[in-house]
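> Dropping the sequence and predicted coords here.
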Amino acid sequence: MLEVIYNSNCPKSRAILEYLDEHNIKFQLIDLKTHQLSVLELKNLVKKLNIKPQYFLDRINKWKEKIGAKIEALTDDNIYEILHTTPDLIESPILIKGQVAMLGTPIDNIKFFVENT
């Protein structure tokens, strides 16, 4: 089954949910506002997305005063811990199907992802 990690405050996330509903695609929601992803879940997610944790550094950099982190000194473990404690930094929506995940933007990629994974 398709899983969707989303932020209920995010317009892109809401658009993905509308698209899935309109196309009768069954999915399970994981709301970042109510489900804080563990460090292990984050590591698995990054692996499924086929990205490096550093992908999130631009977002972390925008919040560096709030987080109190020196971006240059962050290790992968530091990045995972920041994402765990500050889920707003996780880009959403994210679609997961089995061992593969993709960022849910642009919305045109969703049909391909759903049909081909």
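Alright, I've got the coordinates.

> rest of the way, CA atoms for contacts and neighbours
Fine.

> can you map out the strands along the chain?
Secondary structure of the chain (DSSP state E): strands at 2-6, 27-31, 94-97, 100-103.

> Go through those strands and name the closest to residue 49.
Among these, strand 100-103 comes nearest to residue 49, with 4.8 Å by CA to CA.

> Tell me which residues are up against the closest one.
Here strand 100-103 makes contact (CA atoms under 8 Å, 6 or more residues apart in numbering) with 45, 48, 49, 91, 92, 93, 94, 95, 96, 113, 117.

> Give me the buried subset of the residues you listed.
Listed as buried from these are 45, 48, 49, 91, 92, 93, 94, 95, 96, 113; burial here means 16 or more other CA atoms under 10 Å.

> second one coming, line it up with the first:
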Amino acid sequence: MIKILHNNRCSKSRCGLELLENSGKPFKIIKYLEDTLTAKELKDIIKLLDIKPIELIRKNEAIWKTEFKNHPLTDDQIIDAMVKNPKLIERPIVINGYKAVIGRPTEKISEII
């Protein structure tokens, strides 16, 4: 089943959700700010995305700038920061089986559904 990691306050995330709704395909919404992800879940998503953990960080978030930006961090420390501060996770993320994309731009979602 298709999954979307969704934040309703984010316009790009809402656009991604709308694209999925219009596709007619079944999907599950994961409100990752409420149902926080584990480190293992994040590692699995990062592997599906085929990116480094730092590439999943929203670098303009205030908490990133004040708490993490100027510190040398390992991949595990970056993942731990996202687990503790899910606002740092780029969104939306759409997962379909063994494929995943960050829906920026929204059209990237069409590549995997």
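On my side now, so go ahead. Since the structure is predicted, the reported quantities are computational estimates derived from the model, not experimental observations.

> thinking again about what came up before, farthest pair in the buried ones among the contacts of strand 100-103 of the first structure?
Top of the distance list for these (CA to CA): 91 and 113, 17.6 Å.

> if we can go back for a sec, so can I have CSV of the strands of the first structure showing distance to residue 55 of the first structure?
Formatted as CSV, those follow (distance: least, CA to CA, whole Å):
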stretch, distance to residue 55 of the first structure
strand 2-6, 17
strand 27-31, 21
strand 94-97, 14
strand 100-103, 12
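
> Ok, which of the ones you listed comes nearest residue 58 of the first structure?
Residue 58 of the first structure sits nearest to strand 100-103 of all those, at 15.8 Å, using CA to CA.

> with the second structure superposed, average distance for that closest one?
Strand 100-103 of the first structure: mean distance to aligned residues in the second structure after superposition is 0.8 Å, counting by mean CA distance after the TM-score superposition for the first structure.

> Name the residues of that strand that are buried.
In strand 100-103 of the first structure, counting by 16+ other CA under 10 Å, buried: 101, 102, 103.

> okay, now residue 5 of the second structure: neighbour count?
Residues lying near residue 5 of the second structure (other CA atoms under 10 Å) number 24.

> Many thanks, I have nothing further to ask.
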